[in-house]
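*Asks:* sequence below, structure please.
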Amino acid sequence: MLPVLLISIDNTVLNFALPAISTATRPSGTQLLWMIDIYPLVLAGLLVAMGSLGDRVGRRRLLLIGATGFGLVSIGAAFSPTIEWLIVARAVLGFFGAMLMPSTLSLLRSTFTDRDQRRLAIAIWATGFAAGSALGPVVGGILLEHFAWGSVFLLAVPLLVPLLVLAPVLVPESRDPHPGRIDVPSIGLSLATMLPTVYGIKAIAQHGVTVPSVLPVVIGLVLGVLFVRRQLRLPVPMLDMSLFRAGAFSGAVVVNLLSVTALVGCLFFISQHLQLVLGLSPLSAGLVLVPGLAAMIIAGLLVVPIARRVRPSRVVPLALLVSASGFALIALSGATIDSVGIGIAFVLLGVGIGAAETVSNELIVASAPAEKAGAASAVSETAYELGAVLGTAILGTILTASYRQAVQLPDTLTAAQQHAAGETLGGAVSVASDLPAETAAELLDSARHAFDSGVGLSAWIGVALVIAAVVVAATALRRAR
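*Replies:* As a prediction, this is how the structure comes out:
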């Protein structure tokens, strides 16, 4: 549970630290998005490779190596002097983070062989994400009100030290009894598929459909085809493609991908709206989301006895429709939504996604043979992290582009101030702190209206993504028991 708490706390804390990071480092809009995206991008590109590696060298061993590296690099990230340094640190955190997540879920698969026990174990595992997300805003809010933004990265240390001490004693080692060799070309192809694809999606969202923005996507898809062909030819592949022939497995993966894309994209603009538009402190903004995250925990646990009796093709779509209503509430309210409305919307999001992801994650693990638990878990985590990348890449970039087009800057600003204020809302708030009161008020009013102009559109995209997940769940999971 400790690595799960760590990853989820890190994801939520970073969203709430964005205003402080923007104020301290004054990044461009592109740099801010890359600082967020580079971690899940590297993580997603390496998860399959690390999951397969854990099957071979031992899942517990890989977990401990990843924890050590993650803790050390987190300390470096906390003291990053520039935004470029922070982006590099986040990339290295993604490398070690890829060792953590597949190991946790695959260790559950090997420890709990009874399906009812395993379903409950995975529900508790999934609540670790929600619990960490709930703790992140509160603990992070306290830290951000009293210390510099780098303190949020130091949260990794108290979580990883007990893991390194207790895991060798309490967690049994497990691995594939008949592993193949580690295939370095497959690792390279998996990473090379992810990097240009996501970069291209970001470029399309920002610049439209042009040759320079579409070309990386094409390159990524070609490399993805080469990766799949290589896996089909290898006697012991890094990723067993036969897993995807099961509708329950592939359908559950797609459901996770779409729902997480919507959720993370929503968190990107909600966290900034609460602090930079409504003027809440980081702690107060975090507390607004706590009821929704608590609802996610409760829904994930309550769905376990229901999932024993009701088919996934009914449970998952119904849960996701509840989430869609939360996105619709934000979309219909638009710029007028207040903290109470956001709190209610996030409760609906939490109930739906908490229940749906417990069922879908259990289906992914149950559909794979025990000896391939690491690779199957890695696919599940890849969907989660790719969703996190796409959430900020698509919704975040649309929001940033909308802001840039709508913001009206006072003529009295210097060139440097115009650049900072014209890139992000956080940059405008930072610039306003150095301006006379009347000019600052004019800038902030324009910047906040410009930011909120893209909130409604982003929320409607979230609705569409969740409805697409409903359709996939109702069709692909209909044979799953």
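
*Asks:* make it CA atoms for all contacts and neighbour counts henceforth
*Replies:* OK.

*Asks:* middle-most residue in this protein, spatially?
*Replies:* Ala388 (3.2 Å; C-alpha atoms, centre = their mean).

*Asks:* ok, it - contacts?
*Replies:* By C-alpha atoms under 8 Å, 6 or more residues apart in numbering, the contact list for Ala388 reads 37, 40, 260-261, 264-265.

*Asks:* got JSON lines for these, with secondary structure and distance to Lys202 too?
*Replies:* Supplementary listing: those in JSON lines, determined by DSSP: H, G, I helix; E, B strand; the rest coil; distance: C-alpha to C-alpha, whole Å:
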{"residue": "Asp37", "secondary structure": "helix", "distance to Lys202": "10"}
{"residue": "Pro40", "secondary structure": "helix", "distance to Lys202": "14"}
{"residue": "Val260", "secondary structure": "helix", "distance to Lys202": "17"}
{"residue": "Thr261", "secondary structure": "helix", "distance to Lys202": "14"}
{"residue": "Val264", "secondary structure": "helix", "distance to Lys202": "15"}
{"residue": "Gly265", "secondary structure": "helix", "distance to Lys202": "13"}
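
*Asks:* which single one of those residues is nearest to Ala441?
*Replies:* Distance from Ala441 was checked for each of the contacts of Ala388 by C-alpha to C-alpha. The minimum falls on Gly265, at 28.4 Å.

*Asks:* tell me the contacts of Val139?
*Replies:* Contacts of Val139 (C-alpha under 8 Å, 6+ apart): Leu283.

*Asks:* oh, I was asking about Leu239
*Replies:* By C-alpha under 8 Å, 6+ apart, the contact list for Leu239 reads 48, 52, 231, 375.

*Asks:* to compare against the first, here's another:
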Amino acid sequence: MSTLPTTAPSVVTPARAGARGWLALVVLMLPVLLVSIDNTVLSFALPSISQALEPSGTGMLWIIDAYPLVLAGLLVSMGSLGDRIGRRRLLMIGATGFAAVSIAAAFAPTTELLIAARASLGFFGAMLMPSTLSLLRSVFTDRDQRRLAIAIWASGFAAGSALGPIVGGLLIEHFWWGSVFLLAVPVLIPLLVLTPLLIPESRDPNPGPIDPVSILLSLAAMAPVVYGIKSLASEGFSVVGVLAIAIGVTAAVLFVRRQLARPIPMLDMRLFRRASFSGAVLINLLSVVSLVGFLFFVSQHLQLVIGLSPIESGLVLLPGLATMIVSGLVVVPIARRVRPSIVIPIGLLISACGYGLIALVGGDAPASTLLISFVLLGAGIGAAETVSNEMIISSAPADKAGAASAVSETAYELGAVLGTATLGTILTASYRSAVVLPDGLSGAQAHAARETLGGATTVAAQLPSDLARGCSSPPGTRSIPASRSRPASVRC
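*Replies:* Modelled structure (predicted):
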């Protein structure tokens, strides 16, 4: 009798992306750069906004926080929606809405309308980010290519966060503050034209129903926690602050329990049982807290304390930006040979050295110290985020790429919120306690000068030079030097 020959099962090798795939990556980088730039571009526009709209200190923080707060609260929901209706379709909807609202934000006449516009940008921005990372996985099925593509993606996100102040400084130097919002229009038009041509549609083949209760719970878990942190940081211990955090934590617990109980959850919580996934998400969170918190501080310190122009201040950060990009790319071949458990801690340690340098120098840190600090911070963050993002995408099932990407982006945006909410509020409280105002100010002038550094320089420009410079400063503090356009200053 003859026997049939036996053959070993063949191993399917994922197809490698060609030139079309890399062009698709370029297109997907556009919303990444835009959303990350939007996280920090306002940093250098804050003094101009302070003068034009005269917001309170709390209003100033909400102008910054409204965007990442809404963005973070909706990312998981939008990631799940993209899995259902199509990730490319959601990307196109988000890009169209983001461009339209950006035009409205550029011409907002009041603080309240600007905050509302920033919140609306967060709504449409939440459609952009999960779509880019999940579509990237569908384009690059080969893991080595995907690792490089994610490194470029992560470097783009980090670079955009650092590029925001530079772009903001350049625009504010030559145009009015609203120009930082109009930047979105020329970036998103190529995206809307090229996406249908280069990027295939992808979705979950077996999506579950849309769950409005889970969407509301995800929002309720985010907003109260951030509000509570802001309240405790600015006003000290308070019942309101503690209650807000308790409400947020309760909503988060209910959200998790609902996801575990549903047959097809909006977010598969079993992903967090994987140490590589949950650890990588935590790394993203901590990295962005340190990055955005640093930029919130340094953008105002360079302009309003050291006295640099917006563009000069942005150029101080340029070496750190370049380091962040190079670090993210250089770590790719290293990550093939060295375990993430070694690469990531080293990256975070380097970032910590950047903060440590500022702590050693203190409040009188010159521009050169801030430049070196940001180089160290950028080197560590660039390496750590590249490795952590690849871990997140690789550890999640392909059909849940949108939800997994949304978790990664939620960590980014929550980090942006916490970075400004904690460090920004602490700096505002410190400023209010140290500022010394001269006699003779009106009630409105005293209130504006006491609220923010930008308000102080605006009031100083309205006073006679002898009155503006005649106040004394408390020990250990320094004055706000006059900028090129403002001959007078108040001291804090």
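
*Asks:* please say which position in the second structure the residue nearest to the centre of the first structure maps to.
*Replies:* Aligned by TM-score structural alignment, Ala388 of the first structure pairs with Ala416 of the second structure.

*Asks:* Ile172 of the second structure: neighbour count?
*Replies:* 22 (other C-alpha atoms under 10 Å).

*Asks:* sorry, that was for Leu457 of the first structure
*Replies:* For Leu457 of the first structure, using other C-alpha under 10 Å, the count is 19.

*Asks:* identify the residue spatially nearest to it, adjacent ones excluded.
*Replies:* Leaving aside its sequence neighbours, Leu457 of the first structure sits nearest to Ala331 (C-alpha to C-alpha, 6 or more residues apart in numbering; 7.0 Å).

*Asks:* thinking again about what came up before, ranking the contacts of Leu239 of the first structure by neighbours, who comes first?
*Replies:* Neighbours were tallied for each of the contacts of Leu239 of the first structure (criterion: other C-alpha under 10 Å), and the maximum of 33 neighbours falls on Ser52.

*Asks:* would you agree that residue is in contact with Ala375?
*Replies:* Yes - in this structure, Ser52 of the first structure is within contact of Ala375 by C-alpha atoms under 8 Å, at 5.1 Å.

*Asks:* next, show the common contact partners of these two.
*Replies:* Both Ser52 of the first structure and Ala375 are contacted by 238-239, under the criterion C-alpha under 8 Å, 6+ apart.

*Asks:* equivalent range in the first structure for stretch 101-117 of the second structure?
*Replies:* Stretch 101-117 of the second structure maps onto residues 73-89 of the first structure, going by TM-score structural alignment.

*Asks:* now do the matching stretch: everything it contacts.
*Replies:* Residues external to stretch 73-89 of the first structure that are found in contact with it (C-alpha under 8 Å, 6+ apart): 25, 27, 31, 34-35, 38, 90, 92-93, 149-154, 156-157.

*Asks:* contact partners for the aligned partner of Leu182 of the second structure in the first structure?
*Replies:* Residue-level alignment of Leu182 of the second structure against the first structure, with TM-score structural alignment as criterion, gives Leu154. With contact taken as C-alpha under 8 Å, 6+ apart, Leu154 of the first structure is in contact with 74-75, 78.

*Asks:* what lies in contact with stretch 56-68 of the first structure?
*Replies:* Contacting residues not belonging to stretch 56-68 of the first structure are listed as 3, 53-54, 96-100, 103-104, 106-107, 160, 163-164, 167-168, 171-176, 179-180, 374 [C-alpha under 8 Å, 6+ apart].

*Asks:* could you list the buried residues of it?
*Replies:* Buried residues in stretch 56-68 of the first structure, counting neighbours by 16 or more other C-alpha atoms under 10 Å, are found at 56-64, 66-68.

*Asks:* now do the strands in the stretch 151-300 of the second structure.
*Replies:* Taking DSSP state E, counting those that start in this stretch as the criterion, the stretch 151-300 of the second structure contains no strands.

*Asks:* could you pull out the helices for it?
*Replies:* If you assign secondary structure with DSSP state H, counting those that start in this stretch, the helices in the stretch 151-300 of the second structure sit at 179-182, 184-198, 212-235, 239-261, 275-300.

*Asks:* leaving out sequence neighbours, find the closest residue to the equivalent of Gly279 of the second structure over in the first structure.
*Replies:* With TM-score structural alignment as the criterion, the equivalent of Gly279 of the second structure in the first structure is Gly251. Residue nearest to Gly251 of the first structure in three dimensions, not counting chain neighbours: Ala476, with 5.0 Å by C-alpha to C-alpha, 6+ apart.
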